[in-house]
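1. Provide a 3D model corresponding to the input given below.
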Amino acid sequence: MEKIFKALGERTRLEILLLISLNPNICLCHIEECFHLSNSNLSRHLKELESSELVMTFKLSKWKHYQLSPLGKQIVELIKAIDNENLYQQVSKLNLLLNKELPC
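-> The predicted structure follows:
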């Protein structure tokens, strides 16, 4: 449980988790497009979410994709229920800006 709270304790990871919830099977390149982070920072955040078992990864050809785990889905529902900062709405707006035509 400590890993889950650690993963959710950082706003960027929380936003990434919510973005993945809006885009089942989202490709790494789409996440990179939304979060202007260095590759190492983004990789660290995604590894933290994966090690806390909130997201799962798989490869399609050469691209890495992310999806919520069953636990991740439950956590997102809880976040949406208690979201008094409207974080979910903010990430939803960010999601609209995604370029769906990336090479993956």
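2. going forward, measure contacts and count neighbours with C-alpha atoms only.
-> Fine.
3. and the residue of the chain most remote from its centre, how far is that from Phe35?
-> In the chain, Ser61 marks the outermost C-alpha relative to the chain mean, sitting 20.6 Å out by C-alpha atoms, centre = their mean. Ser61 sits at a distance of 23 Å from Phe35 (criterion: C-alpha to C-alpha, to the nearest Å).
4. show me where the protein has its strands.
-> When secondary structure is read from DSSP state E, the chain shows strands at 26-27, 55-60, 63-68.
5. format the ones you listed as CSV; extra columns: distance to Gln90.
-> What follows is the strands of the chain, written out as CSV (distance: least, C-alpha to C-alpha, whole Å):
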stretch, distance to Gln90
strand 26-27, 18
strand 55-60, 20
strand 63-68, 19
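6. give me the neighbour count for Glu32.
-> By the criterion of other C-alpha atoms under 10 Å, Glu32 has 15 neighbours.
7. got it, and Asn23?
-> Residues within reach of Asn23, counting by other C-alpha under 10 Å, total 16.
8. residues contacting it?
-> Taking C-alpha atoms under 8 Å, 6 or more residues apart in numbering as the contact definition, Asn23 lies against Gln67.
9. cool, and Asn95?
-> Asn95 makes contacts with Leu19, Leu22, Cys34, as judged by C-alpha under 8 Å, 6+ apart.
10. let's compare: structure for the following, please.
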Amino acid sequence: MDLKDLTKIFKALSDETRLKILKILEKGETCVCEMVALLNINQPGVSFHISVLKEAGLIKSRKEGNRIFYSLDESDLFKRFLILSVLEKLKIAEEENLNKYMEISKKNLKVEEIFDD
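-> Next comes the predicted model:
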């Protein structure tokens, strides 16, 4: 793996939509039509992001009939570790955001209770 390969990998990981696709694929093999529905993005948009991830070697494809199914490419341990690390950081960030939201909601309820009296 050279610097050019690393640049492709980090470029692929630098987009929110591509990170969402990786989260979807972490749960299992998926076709573009399912990703379109899950991401609420048109098919050409999803296909573009898929091509970036595939070129970076982060995902692989399998054809079945007229459908192509995508999954995480787990053949390279470095890339797999990198994907797992990024997805874990996303999960932690989402949990922190949820906790912040819950705290704000609790504070707003307390303020409303004061003004309701």
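11. TM-score for this pair?
-> The TM-score (TM-score structural alignment, normalised by the length of the first structure) is 0.73; 87 aligned residues with a C-alpha RMSD of 2.0 Å.
12. thinking again about what came up before, so which of the strands of the first structure is nearest Ser43 of the first structure?
-> Between Ser43 of the first structure and the strands of the first structure, the shortest gap by C-alpha to C-alpha is with strand 63-68, which sits at 11.4 Å.
13. now the most centrally placed residue in the second structure. Nearest residue, chain neighbours left out?
-> Nearest residue to the geometric centre of the second structure (C-alpha atoms, centre = their mean): Lys20, 2.2 Å. Distances taken as C-alpha to C-alpha, 6 or more residues apart in numbering put Leu39 closest to Lys20 of the second structure, at 7.8 Å, once the chain neighbours are dropped.
14. which residue comes closest to the equivalent of Ile59 of the second structure over in the first structure once chain neighbours are left out?
-> Under the alignment (TM-score structural alignment), Ile59 of the second structure pairs with Val55 of the first structure. Distances taken as C-alpha to C-alpha, 6+ apart place Leu68 nearest to Val55 of the first structure, at 4.4 Å, with adjacent residues excluded.
15. since we're on the one you found, how many residues are nearby?
-> 26.
16. what does it align to in the second structure?
-> For Leu68 of the first structure, the aligned residue in the second structure is Leu72 (criterion: TM-score structural alignment).
17. doesn't Ile24 make contact with its match?
-> No: Leu72 of the second structure is beyond contact range of Ile24, at 9.6 Å (criterion: C-alpha atoms under 8 Å).
18. next one: the lengthiest helix in the second structure to chain centre, how far?
-> Ranked by residue count under DSSP state H, the longest helix found in the second structure is helix 77-116. Between the centre of helix 77-116 of the second structure and the centre of its chain there are 16 Å (C-alpha atoms, centre = their mean, to the nearest Å).
19. now do stretch 55-62 of the first structure
-> Relative to the centre of its chain, stretch 55-62 of the first structure is centred 14 Å away, using C-alpha atoms, centre = their mean.
20. for it, which positions count as buried?
-> Judged by neighbour count (16 or more other C-alpha atoms under 10 Å), stretch 55-62 of the first structure contains these buried residues: Val55, Met56, Thr57.
21. try stretch 5-20 of the second structure
-> Neighbour-count burial for stretch 5-20 of the second structure, counted by 16+ other C-alpha under 10 Å, picks out Lys8, Ile9, Ala12, Leu13, Thr17, Arg18, Leu19, Lys20.
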